[in-house]
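Chemist: have a look at this prediction, sequence included:
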Amino acid sequence: MNFPFRADIEALRGVAVLAVVIFHLFPNILPGGYAGVDIFFVISGYVVTYALLARQQKDQQKGMGFATFLQRRFQRIMPPLLVALILIAAVSYTIHEKRSFYSFSGFSITSLLGISNLKLLAQQTNYFSPDQYLNPYLHTWSLGIEEQFYFIYPLFFLPFVRGERRWRFWLAAVALLLASLLIAWHWSELNAQRAYLSPISRFWELATGVLLALAGALPRLQQRLEKLKNFAPLAQWLAVAGLLISFCLLSDKAPYPLPGVLLPVFASGVLLSFGVVAPLTALVQCHLLRFLGRISYSLYLYHWPCIVFSRYLFGSQSGYWLPAALVSTLIFTWLSYRFVEQGPWRKASLVQL
């Protein structure tokens, strides 16, 4: 099986990060833009698995061990994150009142350790609370969930990648996915903060991407998808429409993350499964979306603290905070992408699509 570069995934990343940035800048204009994070979760599970399959085929290796997997994952994640956290702490120390600085400083450590979502859970924090809009580390909760997922990934999914695709592995993986989904739905009604921030209630989204990538590598499924290629354009247009509807109609006022995020997760899965066919090729060829997709990690790291600091310095009612946030975000994102993400450790990390 061939594992070519997927330009459509790069563009989908661009759509996801653009939705998140617009939501943080203008929550009234795009109230469901936070669903971009759910798209990222599905993409992350898919891309890591796709890259592992591609590497295994290229190197003709039997498989990758637990330690090697984690090492390569964290070589990708940690350098940009560490630099960003140092800069955020330095700026916060410079401009924030000491009380505010110390109240948020603990998040610099928990963000580095990949447990900021658990800290927010322990504080019973509402992610959408206005009180959190001064926290420049707030957005790192999603990175914590991804890092926690990577610790359990080798235990549950590396057997698939190594070719041990016996029915019991598939049954166990699907059972875990469904269990996580049901827990997330239950918690969404009883405790929205726990449902939003817990790795247990988010496992199903990342696992959806993993299983889609694994299933796509099965010859029989490939043959069946090939038979459905005539329906692919319609399916993809419906998926794009589903994403747009999610961005516009989802709201933190309703129970979240479920059932609302079912639509963006399902739509993302459709787009990842079919790849790109006409007429969506024009969307994939959009240079802006692909550029945003390439820099999406650095853009995600810096956009929120730039917004927080700009609002704090100029006031949310002034006309200066928005251009200040946009300009500083672009500068720090580009510097991070160019000089940190593209560092020598990049070659040792897993292939990124």
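Modeler: Right, received. Where do you want to start? Residues are numbered from 1 along each chain as shown.
Chemist: please count neighbours and contacts with C-alpha atoms only from this point.
Modeler: Fine.
Chemist: the strand or helix carrying residue 168 packs against which elements?
Modeler: Residue 168 is located in helix 167-190, with elements delineated by DSSP states H and E. In terms of contacts (3 or more Cα pairs under 8 Å, 6 or more residues apart in numbering; DSSP states H and E), helix 167-190 is packed against helix 192-197, helix 199-216.
Chemist: buried residues, the helix or strand harbouring residue 86. List them.
Modeler: With elements taken from DSSP H and E, the one containing residue 86 is helix 66-95. Buried residues in helix 66-95, counted by 16 or more other Cα atoms under 10 Å: 69-70, 72-77, 79-82, 84-85, 88-89, 91-92.
Chemist: could you do stretch 100-108 as well?
Modeler: Buried residues in stretch 100-108, counted by 16+ other Cα under 10 Å: 101, 104-105, 107-108.
Chemist: mind checking which of the residues you listed land in strands?
Modeler: Using DSSP state E, no member of these falls in strands.
Chemist: which helices and strands does the helix holding residue 86 pack with?
Modeler: helix 98-113, helix 141-156, helix 296-314.
Chemist: so that helix versus helix 141-156, what angle?
Modeler: Angle, helix 66-95 to helix 141-156, by axes from the mean of the first three to the mean of the last three Cα atoms, to 10 degrees: 170 degrees.
Chemist: circling back: how about CSV for the helices and strands packed on helix 66-95, with distance to residue 187 added?
Modeler: Below are these laid out as CSV (distance: least, Cα to Cα, whole Å):
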stretch, distance to residue 187
helix 98-113, 24
helix 141-156, 17
helix 296-314, 27
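Chemist: so which of these gets nearest residue 236?
Modeler: Proximity of the helices and strands packed on helix 66-95 to residue 236 was assessed by Cα to Cα; the nearest stretch is helix 296-314, lying at 22.5 Å.
Chemist: give me every residue that touches residue 146.
Modeler: By Cα atoms under 8 Å, 6 or more residues apart in numbering, the contact list for residue 146 reads 41, 44.
Chemist: where do the helices of the stretch 201-350 of the chain begin and end?
Modeler: Counting by DSSP state H, counting those that start in this stretch, the stretch 201-350 of the chain has helices at residues 219-227, 232-249, 262-274, 281-284, 287-294, 296-314, 321-336.
Chemist: ok, the spatially most central residue of the chain to residue 107 distance?
Modeler: Nearest to the mean C-alpha position of the chain, counting by Cα atoms, centre = their mean, stands residue 40 at 2.8 Å. Distance, residue 40 to residue 107, by Cα to Cα, to the nearest Å: 22 Å.
Chemist: in addition, the following structure is provided for comparison:
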Amino acid sequence: MTENAEGPVALRPEIQGLRGIAVALVAVFHIWPAVLPGGYVGVDVFFVISGYLITGLLARMALRDGRISLMAFYSRRVRRLLPTAILALLATLAGTLVFLSMARWEETAIQVAASALYVQNWRLAWQAVDYLGAKEAASPVQHYWSLSIEEQFYIVWPLLMVAGLWLARRLGRPAKGVFLVGLTVVFAGSLIASVVITRSDPAAAYFVTHTRLWELALGGLLALTVHRFRAGLPLRAAMAMTGIGAIGFSALFFSASTSFPGALALLPTLGTVLIIAAGGIKLGRFRGLDASILCYVGDRSYSIYLWHWPLVVFYSAHRPAAGLLAGVVLIALTLAISDLSYRYVEQRYRQPRSDTERKPLAYATAAVAVCVMVSGGLGYALDRKDVDISLIG
């Protein structure tokens, strides 16, 4: 159970199911891009979900306690996200030495450091990497661009809401109203920037934070207003089906040539809004997004997202595009690693069993983070002229 300003609120299994769909879209797009050429919109679904959940959490804290505890918020985010991300980065560094040529070691080490510091999106934007067109050799940590945007959001968003809470007190206005105005300004400004920059510099627009922030703000606006929505089952079912249709259409008919994100990103993001606003839908034996398999995948969506892409890159470095059998093997391997990661790393760090476990876990996480950052520094120090070109495959 979670708490809001008025009392307990049940967990939302349909959101976990939606996460399952989102990560499945991304994974299929990366393994079989011809099957779902627009599967990258799964990331946009994640952005809306994150904006919805985090804004709701902070708003409930502000309305219930009259304050926002930054320490409590940031400590939960660190325990939830950092251990698995660092483990995946370390494993990717090891895999790079085994599966990739020496010519790619330096740039991969640099990108690992950028990923550990959650600035990978800006690194890729600076390089103007064509993520969708795949004109550059893919980095095994390239997918950390979206995690970087979310982490930047997690850092800045609570500070903005603290400022909004202070302003509401100074003006004598309801905090929720100030939050709504602030979010609306962020949403509008970021969406305009997304449309403009996508037209002028589409490669960079895909990665930079200010072209994506509106998607998180959209989820935040939903969190502050959805409690007012009341509708019967038929309307809510229609909303959910429309939302699923919007996401599915985007995944099937968008492609690398689509001008994205820009205004077209409204289709999958508004579809996500409709699904979340509709809530859980059960029609007879049809359980909708509450289905067990979707919730299972949704629970492990973070780990699946982290682990699937390095496996795809390592495979692609030595083989052509994955066929049916190879793709199935990659998916099975991803699910197996992700399940272990979820059970023994993500869950353990997220919910340490006792106070005696908290400090060792924190120290271990900090030590691993330092190791990753040092490895990135070593990447900068590598001298290309020392690489024997004859050894590069």
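Modeler: Arrived safely, thanks for sending. Because the structure is predicted, anything quoted here is derived from the model rather than measured.
Chemist: check whether the residue nearest to the centre of the first structure sits in a helix, strand or coil.
Modeler: When classified by DSSP: H, G, I helix; E, B strand; the rest coil, residue 40 of the first structure comes out as helix.
Chemist: still on that earlier bit, tell me which of the helices and strands packed on helix 66-95 of the first structure sits most buried.
Modeler: Compared across those, helix 296-314 shows the largest average neighbour count, a mean of 22 (mean count of other Cα atoms under 10 Å).
Chemist: mind giving me the packing neighbours of that one?
Modeler: helix 7-25, helix 66-95, helix 321-336.
Chemist: try 7 Å this time
Modeler: helix 7-25, helix 321-336 (3 or more Cα pairs under 7 Å, 6 or more residues apart in numbering; DSSP states H and E).
Chemist: quick one: average offset of it versus the second structure, please.
Modeler: Its matched residues in the second structure lie on average 1.0 Å from helix 296-314 of the first structure after superposition (mean Cα distance after the TM-score superposition for the first structure).
Chemist: and residue 235 of the second structure, what's its match in the first structure?
Modeler: Under the alignment (TM-score structural alignment), residue 235 of the second structure pairs with residue 231 of the first structure.
Chemist: let me fix that, I meant to ask about residue 93 of the second structure.
Modeler: Residue 93 of the second structure maps onto residue 89 in the first structure, by TM-score structural alignment.
Chemist: check contacts around that match.
Modeler: Counting by Cα atoms under 7 Å, 6 or more residues apart in numbering, residue 89 of the first structure makes contact with nothing.
Chemist: residue 286 of the first structure: neighbour count?
Modeler: By other Cα atoms under 10 Å, the residues close to residue 286 of the first structure number 12.
Chemist: please report how far it lies from residue 10 of the first structure.
Modeler: Applying Cα to Cα to residue 286 of the first structure and residue 10 of the first structure gives a distance of 10 Å.
Chemist: over to residue 76 of the first structure?
Modeler: Separation of residue 76 of the first structure from residue 10 of the first structure (Cα to Cα): 16 Å.
Chemist: next up, the contacts around residue 295 of the second structure.
Modeler: Per Cα under 7 Å, 6+ apart, neighbours of residue 295 of the second structure: 13, 16-17, 20.
Chemist: do residue 240 of the second structure as well
Modeler: Going by Cα under 7 Å, 6+ apart, residue 240 of the second structure touches 274-275, 278.
Chemist: between the residues you listed, which is closest to residue 259 of the second structure?
Modeler: Set against residue 259 of the second structure, the nearest of the contacts of residue 240 of the second structure by Cα to Cα is residue 274 (23.1 Å).
Chemist: residue in the first structure matching the closest one?
Modeler: Checking with TM-score structural alignment, residue 274 of the second structure has residue 270 as its match.
Chemist: and if you look at residue 66 of the second structure?
Modeler: That one, residue 66 of the second structure, aligns with residue 62 by TM-score structural alignment.
Chemist: with residue 192 of the second structure instead?
Modeler: That one, residue 192 of the second structure, aligns with residue 182 by TM-score structural alignment.
Chemist: around that match, how many other residues sit close by?
Modeler: A count of nearby residues for residue 182 of the first structure, using other Cα under 10 Å, gives 15.
Chemist: roughly how far apart are it and residue 204 of the first structure?
Modeler: From residue 182 of the first structure to residue 204 of the first structure the distance is 9 Å (Cα to Cα).
Chemist: for residue 292 of the first structure, same thing?
Modeler: In this view, residue 292 of the first structure and residue 204 of the first structure are 26 Å apart by Cα to Cα.
Chemist: more neighbours: the two, which one.
Modeler: Using other Cα under 10 Å as the criterion, residue 292 of the first structure and residue 204 rank with residue 204 on top: 26 against 21.
Chemist: and that one, what pairs with it in the second structure?
Modeler: Per TM-score structural alignment, residue 204 of the first structure is aligned with residue 214.
Chemist: contacts only, for that match.
Modeler: Taking Cα under 7 Å, 6+ apart, we find residue 214 of the second structure in contact with 186-187, 190-191.
Chemist: now residue 309 of the second structure
Modeler: Contacts of residue 309 of the second structure (Cα under 7 Å, 6+ apart): 140, 143.
Chemist: quick one: what's aligned to residue 43 of the second structure in the first structure?
Modeler: Residue 43 of the second structure maps onto residue 37 in the first structure, by TM-score structural alignment.
Chemist: measure that match to residue 314 of the first structure for me?
Modeler: 28 Å.
Chemist: residue 259 of the first structure now?
Modeler: 38 Å.
Chemist: what's the answer for residue 57 of the first structure, then?
Modeler: Residue 57 of the first structure sits 53 Å away from residue 314 of the first structure, going by Cα to Cα.
Chemist: quick one, which of the helices of the stretch 201-350 of the first structure is nearest to residue 130 of the first structure?
Modeler: helix 296-314 (11.7 Å).
Chemist: once aligned, what mean separation remains between stretch 80-95 of the first structure and the second structure?
Modeler: Counting by mean Cα distance after the TM-score superposition for the first structure, stretch 80-95 of the first structure comes out at 0.6 Å.
Chemist: just how off-centre is that stretch within its chain?
Modeler: 21 Å (Cα atoms, centre = their mean, to the nearest Å).
Chemist: so residue 128 of the first structure, which of the three states?
Modeler: Secondary structure for residue 128 of the first structure, judged by three-state DSSP, is coil.
Chemist: counterpart of it in the second structure?
Modeler: Match for residue 128 of the first structure (TM-score structural alignment): residue 132.
Chemist: I'd guessed that match sits against residue 258; true?
Modeler: No - if you go by Cα atoms under 7 Å, residue 132 of the second structure and residue 258 don't touch, sitting 9.4 Å apart.
Chemist: which one of these two is surrounded by more residues?
Modeler: Each of residue 132 of the second structure and residue 258 has its neighbours counted (other Cα under 10 Å); residue 132 has more, 18 against 14.
Chemist: kind regards, and thank you for your time.
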